[in-house]
Structure formats: C-alpha cells, structure tokens
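Asks: got a structure for you, letters missing:
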C-alpha cells in the first residue's frame, strides 16, 4: 500500500461548466481532499496541470476537443505518480480496457454518487490496482489479463513478432529460416527469447498465446 498524503490534491478536467463546478464544490467539502485546479481539456492546459502536481486527476472520457483517455497518456509521461480516474457517461468493457491501457487507475460511470467518487479517490491513492467497481469481477479480471499480455507483446521486437506469427501458423524452424533468410540457429535463438519474454515454456504455449492475441 502507498503512503497517502494528509491532503489529497485533486485536479478536474471536464468540459461542461456545471458538471466541473459541481464536482469541485462537492469534493472541497470532503475532509483530506482539496481541488488544486480545474480545466476544460488536457492538451491546452497541460502546463497548468503539471504545475498543480495533483495526486489525482479526474478526467471526462469525452471532452469537447479531445478524447480524455488518449489525452491521459501525456499525463502518465509527465506526472507518473499522479493517479488518473476516468469518468464516462457511456460505460462499457472496451472503454474500461482502453482507460487501463492508457495508464488510468480507475474507470467510473458519471452517474455514480459523489460518495462513490470519493471512495475511488482514496482507493487509487492506497492501492496499486485498477478500480472499476461497476464491472463484474470476471470482466475486470479479463481486462487485467489482456492488458498485461499486451504489454508483454510490446516487449517483442519486430523480428520476434514475425517469428511468433510463423510459429503460430505451424511453420517448421527450417521453413521459417528459409522464409526470413536467416539460419535455423538464429530462429531457435529468437524462439527462446520470445518464450523468455512472454513467460511461456512450450511450443504449444506459443501457439495458444498467438491465438489468444488474435494473431491467427
């Protein structure tokens, strides 16, 4: 568990004035929370957000000039310790998965009570896990597994991805070497590296992995 500051600084990014002001006023009434700033979007206010150094950034998924989830990627790079909570009027599994992949710590429906938002703020400050209480447990678990798997895929080089695809299509080591113009030893070395990076211990496991990732 992380050490929670005595006062949690929250920054709100919401393009609807009424919603933004209501959220800010409501959160200011909560002990141990202060609103360090508000903005209509991230792109045009990135320096303001950086200067505020918020502990938690609350972002609407659909902003007037940008996609809130995509814009959050800049925050993750600039303020890696800031927790991001995505609010969405349209709540589904795909958006939750995109939020997690972008680096968000929580994904919540905009229809929740302010008390649930407060609970989410404290949760993301204490726990290092994705928070989406409105999703069924099995759906959330599936999202977490797929996100972890996607990160592993990013660790593979272009050549390793090529070889993994050919292995999944059941080409032999000799055939892969011929197709790529490399030696069989090089193919075997790449295969070993792929298995090590993905944490897979068998040839069958590689094929199953590729199938799971929709490569075949």
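Replies: Cool, got the structure. The shown structure was predicted, so the numbers you read here are calculated from the model rather than taken from an experiment. Numbering: from 1, shown residues only.
Asks: CA atoms for contacts and neighbours, from now on please.
Replies: Fine.
Asks: Run through who's touching the longest helix anywhere in the chain.
Replies: Criterion DSSP state H: the longest helix present in the chain is helix 137-154. Applying C-alpha atoms under 8 Å, 6 or more residues apart in numbering, the contact partners of helix 137-154 are 93, 96, 97, 100, 101, 130, 132, 197, 198.
Asks: so where does residue 111 fall, helix or strand?
Replies: Under DSSP states H and E, no helix or strand contains residue 111.
Asks: What number of residues are in the vicinity of it?
Replies: Using other C-alpha atoms under 10 Å, the number of residues around residue 111 comes to 11.
Asks: before we move on, what about the one 10 residues further on?
Replies: Taking other C-alpha under 10 Å as the neighbour definition, residue 121 ends up with a count of 24.
Asks: Check it against this one:
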C-alpha cells in the first residue's frame, strides 16, 4: 500500500508548517498540497485526489463546511477531517452532516493526528463523545420528522435504504454506479453516525424508520 496522500486546508501558515513537520516524519503519509481557503481546497481536491483532507472550519471566503459539502459530493472517496479548537463546536456537527468523517482538535498531539488520518484513510469515522451524543440525539429526534436520519447525507440515506432491503455492498455499488471502496466508506460513516456496530443493527434502525420496506 502506498503513502496516504494528505491535503492540508488551513489559512494559518504556522499550522501548515507544523503539519508538514509531523506528516513528513511518518513513512506512510505525505502532504500533496496546501490550501489557504475553501475555494482553493475544492480546486486542489479535484486536481490532486488526496486520500485525506485536513480541513479548517473557519477560513476566508468559502468556509470548511461548504467546501466539505462540495468535495464529498464530487468525490466521496476523499476522507475529510475537520480542524477545530473545540469538540462541541456547532460547526463540527454541521460539517459531519455535510460529509466529513470526523475531526481533529487543533491542540491534539502529532500522534493523535496521525492516528486519525490513518483511520479515516482506512474508511473509518472519528467522532468524540460530545459529537457522538449529539448525533445520537439527532437520530432520536429524526423519528418524529418526515425525513428520517437528518444527520445522514442524501447519498448515505440512499445507501442505508438499500442495505435495509438486503443489498450487499457489491449490489449497492452496482445499483448506484459507485466503486465498492466508495460504498464501504459510506457504510462506515453511516454506522458511526447512527451509533451502530454492524449491518444488522443498521437494518433494524432503518426499518424502524420506514426505510427498506419497498420491494427491490
């Protein structure tokens, strides 16, 4: 397996310098580009196709949340980790709903940041306890709305509905014209957002919310 290709999107030069030092010292990670605002992050994500993007939430012009939405819609294989000062920042929650797979606190040490990057590159989602509780609360409230699982993106809801109908990852990929890797990444994100540990639990949650009842 090759190096994990990382794009750093942050408008603070000192932070980008620190990331270059941390990632440059690891044999399995490399920085392939740096962006100083949301528009540049979207452009470089399309050009460079990084495995992981470290995305600052607060950047001039287009912010990290909107940039995340654009990037994940265009290329869902890209794992985005939000950079934030506080775990309970409302923006973190909004970014996760926009498609980010987790977040890294700006005060985290290098080892923790590297661990998060590797996890997201492997298709996992990284949520701390505060955000996880809010996601769970959001899920509970969604049962009272006409749109189930508002914490999921539209694509994630489509995939969850197919899973609830018994589709395998391969069948989902064929149905939605996605790669198997992309589907696996989506499924990992769905499990994390719903707070479930396996496919069976996800199917139960989905069917309780009315998804997957129609015949294929």
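Replies: Ah, there it is. Bear in mind the structure is a predicted one, so any value in this text is a computation, not a measurement.
Asks: Need the TM-score from the superposition.
Replies: Superposed pair, TM-score by TM-score structural alignment, normalised by the length of structure 1: 0.62. Supporting alignment: 157 aligned residues with a C-alpha RMSD of 3.2 Å.
Asks: tell me, the next helix or strand after the longest helix of structure 1 lands on which residues of structure 2?
Replies: Note on helix 137-154 of structure 1: by DSSP H and E, the next helix or strand toward the C-terminus is helix 158-168. Per TM-score structural alignment, helix 158-168 of structure 1 has no counterpart in structure 2.
Asks: Going by neighbour count, list what's buried in helix 158-168 of structure 1.
Replies: Of the residues in helix 158-168 of structure 1, 160, 161, 163, 164, 165, 166, 167, 168 count as buried by neighbour count, 16 or more other C-alpha atoms under 10 Å.
Asks: other SSEs contacting it?
Replies: If contacts are counted by 3 or more C-alpha pairs under 8 Å, 6 or more residues apart in numbering; DSSP states H and E, helix 158-168 of structure 1 sits against helix 173-180, helix 184-198, helix 203-212.
Asks: The last one aligns to what range in structure 2?
Replies: Spelled out, that is helix 203-212 of structure 1. Alignment note (TM-score structural alignment): helix 203-212 of structure 1 is unmatched in structure 2.
Asks: Next, the angle from that helix to helix 184-198.
Replies: Angle of helix 203-212 of structure 1 versus helix 184-198, following axes from the mean of the first three to the mean of the last three C-alpha atoms, to 10 degrees, is 70 degrees.
Asks: Counting by contacts, list what helix 203-212 of structure 1 packs against.
Replies: Judged by 3+ C-alpha pairs under 8 Å, 6+ apart, the packing partners of helix 203-212 of structure 1 are helix 158-168.
Asks: ditto for the second one
Replies: Contact here means 3+ C-alpha pairs under 8 Å, 6+ apart; on that basis helix 184-198 of structure 1 packs against helix 137-154, helix 158-168, helix 173-180.
Asks: closest to residue 64 of structure 1 out of those?
Replies: Distance to residue 64 of structure 1, taken as C-alpha to C-alpha, is lowest for helix 137-154 among these, at 27.4 Å.
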